[in-house]
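**Student:** Provided below are the primary sequence and the corresponding predicted coordinates.
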Amino acid sequence: MPAGVTTNPAMADAEPTIRFTMRGGQSVVEVGGAWTVFSLRGFRQKAAKALKSAGSGRSAALVDASAVQRLDTAGALEILQLAGDGPHVKVEAADKAHADLFEVVQKNMCAAAPERRVNWFAHWLEEVGRNVVEIYHQLVNLCAFFGEILVVFLEACLQPRRFRASAVVRQMYEVWVRALVIVGVLTFLIGVVIAYQGVQQLRQFGAETFTVEAVGIGMFRELGVLLTAIIVAGRSGSAFTAQIGTMQVNQEVDAMRTIGLNPIEWLVLPRITALVISMPLLTFWGDMTGVLGGAVACTVYLDFTFVQFYDRLRDMVGPWHFYIGMIKAPVFGAVIAIIGCFEGLQVHGSAESVGQLTTKSVVEAIFSVIVLDAIFSIIFLLANV
């Protein structure tokens, strides 16, 4: 039973038509009209319903395209898909150009590739390998950047005028003076927490007076410098990346190179110098406020006076615990500044890259500080300090 579809009978010669018939026991799809990308909008659903109502539930053996007036690639593909077995169906066309077009489309029709099922273990290994390679390249680039900084630093030592003192002072104000409040508050609270926990735990053994040693050694040796470094990494390290990264986006760094100015000397070296100087000062401030917090807590929970607390601290906590923290501080400051400036110079493209690399620089700086702290701990343990 034949069935036809036309979008506009009055313009049947210009609109696509399709019907399903039987010839000699084989199914035939007859098409006519214009089969172009402009005339096929919404036609597929109508054609599918018409073929279904005509009883065409299987692929056609033949496509009769002798009545097609205009044809393009989209129309040829639509006809072959409606026929069911597009790549293998036989096509009859009165126009040789139409026949050639059908032949080209049929040759390029292929089934979609099956979805590749990835083994989770293989996928995990691939991710691990990719991350390892990325870390390796990052370390190589960081080492090269550090070498470039050393060269510029040595050249500046030979020509002291190249040290930009005004820029260093300005950066010290940002990374030291403006960070005093947050470092002081956090280390003070940490000192209170250490003293409180020490009293609660040591009281079970009648040794709560050793809380003074716990606060002093903990703050001087580890927590003071480590907390300060983490705060500086999140505050100043991210600021270095964002500032230099924004200059990269605005092509200010390229402009500096064009006029003969070295970005390492003008942007990186002042920031590293400022942070190397400021970190010991911030660490000292953090140590003092942390010990003060411990003293306040001990006066509340142990009925100590401030004089008793500091007398015991002076007698029981050796100066080397304080020196160890001071030794770590400039190293941590240099690492944070180098990573922050390095990631800032890696910014390319849009402002989105600035945000991504700023986050990356904070994570890398904190991770590096903790790793270095572990290395220092091992070295001092072996040295029995």
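**Tutor:** Arrived safely.

**Student:** when you work out contacts or count neighbours from here on, use the C-alpha atoms and nothing else.
**Tutor:** OK.

**Student:** next, count neighbours for Phe38.
**Tutor:** Applying other Cα atoms under 10 Å, we find 10 residues neighbouring Phe38.

**Student:** skip the chain neighbours and tell me the closest residue to Ser238.
**Tutor:** Thr358 (5.3 Å; Cα to Cα, 6 or more residues apart in numbering).

**Student:** check contacts around that neighbour.
**Tutor:** Shown in contact with Thr358 (Cα atoms under 8 Å, 6 or more residues apart in numbering): Ser238, Ala239, Thr241, Ala242, Gly340, Glu343, Gly344.

**Student:** and if we set it to 10 Å?
**Tutor:** When the contact criterion is Cα atoms under 10 Å, 6 or more residues apart in numbering, the partners of Thr358 are 234, 237-243, 245, 340-341, 343-344, 347, 352, 364.

**Student:** give the buried residues for the helix or strand it falls within.
**Tutor:** Thr358 is located in helix 351-382, with elements delineated by DSSP states H and E. For helix 351-382, burial by neighbour count (16 or more other Cα atoms under 10 Å) applies to 353-355, 357-366, 368-369, 372-373, 376-377.

**Student:** repeat that for stretch 254-263.
**Tutor:** Asp254, Pro263.

**Student:** same question for stretch 195-206.
**Tutor:** Ala195, Tyr196, Gly198, Val199.

**Student:** what do you get for stretch 186-197?
**Tutor:** Leu186, Thr187, Phe188, Leu189, Ile190, Gly191, Val192, Val193, Ile194, Ala195, Tyr196.

**Student:** same list (those residues) but as TSV, adding secondary structure and distance to Gly206.
**Tutor:** Putting those into TSV (DSSP: H, G, I helix; E, B strand; the rest coil; distance: Cα to Cα, whole Å) gives the following:
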residue	secondary structure	distance to Gly206
Leu186	helix	29
Thr187	helix	27
Phe188	helix	26
Leu189	helix	25
Ile190	helix	23
Gly191	helix	21
Val192	helix	20
Val193	helix	19
Ile194	helix	17
Ala195	helix	15
Tyr196	helix	15
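
**Student:** take the one below as the second:
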Amino acid sequence: MQSGAQHLLEDGGADGGRLVLSGELTLPVIAPLERDLKALAGPVASVDLAGVEEIDTVGAWVVCRFAREHNSEITGASPAAQRLLAAMHEIDAGGDTHPHRLPVWERVPTKLGEHVFNARGGVYGVVGFFGQIILGAGSLLRHPSRFPLKALVHQMELVGVSALPIIGLMSFLIGIVIAQQGSVQLEQFGAEALTVNLVGRITLRELGVLMTAIMVAGRSGSAFAAQIGTMKLTEEIDAMRTIGISPIEVLVIPRILAATFMMILLGFYAAMMAIIGGAVVGQFALGIPFFTFLVRIQEVVPVHDLWVGLIKAPVFGLIVALAGCFHGMQVHGNSEEVGRRTTMAVVSAIFAVIVLDAFFAVFFTEIGWG
């Protein structure tokens, strides 16, 4: 049984007392002694270790630190204790333990340069990944019997059918908000009837497909990255390559096709639900009958507005699926990388969708579909 460490402070007058230590100065039992030594005040001329039965590195460090702080002499140490004390004597724990940090005017440009350099590598990776998809698609065209039809149908169900409730509710509420807020502003000019134009054009051209793409990025894009990343981490993808199965053909292409095709249907569905939400507001707040609102939509919304939304939808779906699958295939190391890559997939997909939406807005305005 360990007896623990004991101490006794003998009064030595003005020259300072003598601290007598005894027992064991080892890691398991030294904590109480260290607290007591920190509480000691006043000069201590010497530290007597003659009664110490056993000492380790931690005990030697505690004794040396106390002796340094009180300018004390260590006496009575055994040969083994003297070797430990000599090793600990030169150690100074008062130094700066924080890493060196550059000033902000150097740190910010350096970090910016690192991000730009890493972005270049990311662009190369995306282009290479897209090339692998093209090669995989070409291989499937040459060998149609290898096409993973069941995987495609399964992914279409997950991306499209399972998303109908949440996308429908979101779009319905967005339509209500647009109609309500738009009517309040148009009322100042006596043009509440133009609320129909506002709801129809903004949902068919922009918000219907844009909000759907953001929802699909958060729902399906993250799922793609997490699923493929987990398979990469557990070496399932390496096992597929070993037995001659292409992960691009079996995992990536079905997800990309499902997201691309289903975004067309989901974008149209979202726009219709938003228009129904606006019609509900028209019925109860604007005095516009529900079916009159819907008929008026057909009269005031140009057909090309519908085509604008339907053209953007598959592009957004392709971007979302590419981001999710690409970041999933980049997972390596540990499980923390799965979460990091999933977050990067969602953020990069949403960012790319918004940038492309701005490009499409300018493009369609230039060709006369504004």
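**Tutor:** Structure received. Quick caveat, the model's predicted, so the values are computed rather than measured.

**Student:** TM value for the aligned chains?
**Tutor:** For this chain pair, the superposition-based TM-score is 0.80 by TM-score structural alignment, normalised by the length of the second structure; 366 aligned residues with a Cα RMSD of 3.8 Å.

**Student:** before we move on, the earlier item: name the nearest of the contacts of Thr358 of the first structure relative to Leu313 of the first structure.
**Tutor:** Gly234 (31.4 Å; Cα to Cα).

**Student:** residue contacts, the closest one?
**Tutor:** Counting by Cα under 10 Å, 6+ apart, Gly234 of the first structure has contacts Ile336, Thr358, Thr359, Ser361, Val362, Val363, Ala365, Ile366.

**Student:** quick one, helices of the stretch 251-370 of the second structure?
**Tutor:** 253-281, 290-300, 303-329, 335-366 (DSSP state H, counting those that start in this stretch).

**Student:** same list (these) but as CSV, adding distance to Arg68 of the second structure.
**Tutor:** Listed next are those as CSV, based on distance: least, Cα to Cα, whole Å:
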stretch, distance to Arg68 of the second structure
helix 253-281, 68
helix 290-300, 87
helix 303-329, 55
helix 335-366, 45
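
**Student:** and of those, who's closest to Val123 of the second structure?
**Tutor:** Using Cα to Cα, the helices of the stretch 251-370 of the second structure put helix 303-329 closest to Val123 of the second structure, at 11.3 Å.

**Student:** which strands and helices lie in contact with that closest one?
**Tutor:** helix 104-142, helix 195-202, helix 208-216, helix 222-233, helix 253-281, helix 335-366 (3 or more Cα pairs under 10 Å, 6 or more residues apart in numbering; DSSP states H and E).

**Student:** can you check which part of the first structure that helix sits on?
**Tutor:** The aligned range for helix 303-329 of the second structure in the first structure is 319-345, by TM-score structural alignment.

**Student:** so how far is that stretch off the chain centroid?
**Tutor:** Offset of stretch 319-345 of the first structure from its chain centre (Cα atoms, centre = their mean, to the nearest Å): 24 Å.

**Student:** give the buried residues for stretch 295-312 of the first structure.
**Tutor:** Ala295, Val296, Ala297, Cys298, Leu302, Phe304, Phe309, Tyr310, Arg312.

**Student:** what's the answer for stretch 32-47 of the first structure, then?
**Tutor:** Quick answer for stretch 32-47 of the first structure (16+ other Cα under 10 Å): Gly32, Gly33, Ala34, Trp35, Thr36, Leu40, Phe43, Ala47.

**Student:** am I right that the second one is in a strand?
**Tutor:** Spelled out, it's Gly33 of the first structure. Yes. With DSSP: H, G, I helix; E, B strand; the rest coil as the criterion, Gly33 of the first structure is assigned to a strand.

**Student:** quick check: which element contains Val91 of the first structure?
**Tutor:** Residue-wise, Val91 of the first structure maps onto strand 90-92 under DSSP H and E.

**Student:** elements contacting that strand?
**Tutor:** Against strand 90-92 of the first structure (3+ Cα pairs under 10 Å, 6+ apart) you get strand 26-35, strand 62-71, helix 73-83, helix 96-108.

**Student:** now distance to Cys157 of the first structure too, for the ones you listed, in a markdown table please.
**Tutor:** Below are those laid out as a markdown table (distance: least, Cα to Cα, whole Å):
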| stretch | distance to Cys157 of the first structure |
| --- | --- |
| strand 26-35 | 79 |
| strand 62-71 | 78 |
| helix 73-83 | 72 |
| helix 96-108 | 69 |
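
**Student:** Met326 of the first structure is nearest to which of these?
**Tutor:** Here helix 96-108 is closest among these (Cα to Cα), at 71.8 Å.

**Student:** and that closest one, how far from the second structure on average?
**Tutor:** Superposed on the second structure, helix 96-108 of the first structure shows a mean distance to its aligned partners of 2.9 Å (mean Cα distance after the TM-score superposition for the first structure).

**Student:** neighbouring contacts of that helix?
**Tutor:** Under Cα under 10 Å, 6+ apart, the answer for helix 96-108 of the first structure is 65-66, 68-77, 79-80, 85-93, 95.

**Student:** that older thread, just put the buried residues of stretch 295-312 of the first structure in CSV and tack on distance to Ala60 of the first structure.
**Tutor:** Output for these, formatted as CSV (distance: Cα to Cα, whole Å):
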residue, distance to Ala60 of the first structure
Ala295, 92
Val296, 91
Ala297, 89
Cys298, 92
Leu302, 95
Phe304, 98
Phe309, 97
Tyr310, 98
Arg312, 99
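
**Student:** closest one to Phe205 of the first structure out of the residues you listed, please.
**Tutor:** Nearest to Phe205 of the first structure among these, with distances taken as Cα to Cα, is Leu302, at 14.5 Å.

**Student:** among the contacts of Gly234 of the first structure, which recur in the second structure?
**Tutor:** Counting by both residues aligned by TM-score structural alignment, their matches' Cα atoms under 10 Å, the members of the contacts of Gly234 of the first structure that carry over to the second structure are Ile336, Thr358, Thr359, Ser361, Val362, Val363, Ala365, Ile366.

**Student:** next, format the helices and strands packed on helix 303-329 of the second structure as CSV and append distance to Gly94 of the second structure.
**Tutor:** Shown next, in CSV, are those (distance: least, Cα to Cα, whole Å):
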stretch, distance to Gly94 of the second structure
helix 104-142, 26
helix 195-202, 65
helix 208-216, 53
helix 222-233, 43
helix 253-281, 58
helix 335-366, 35
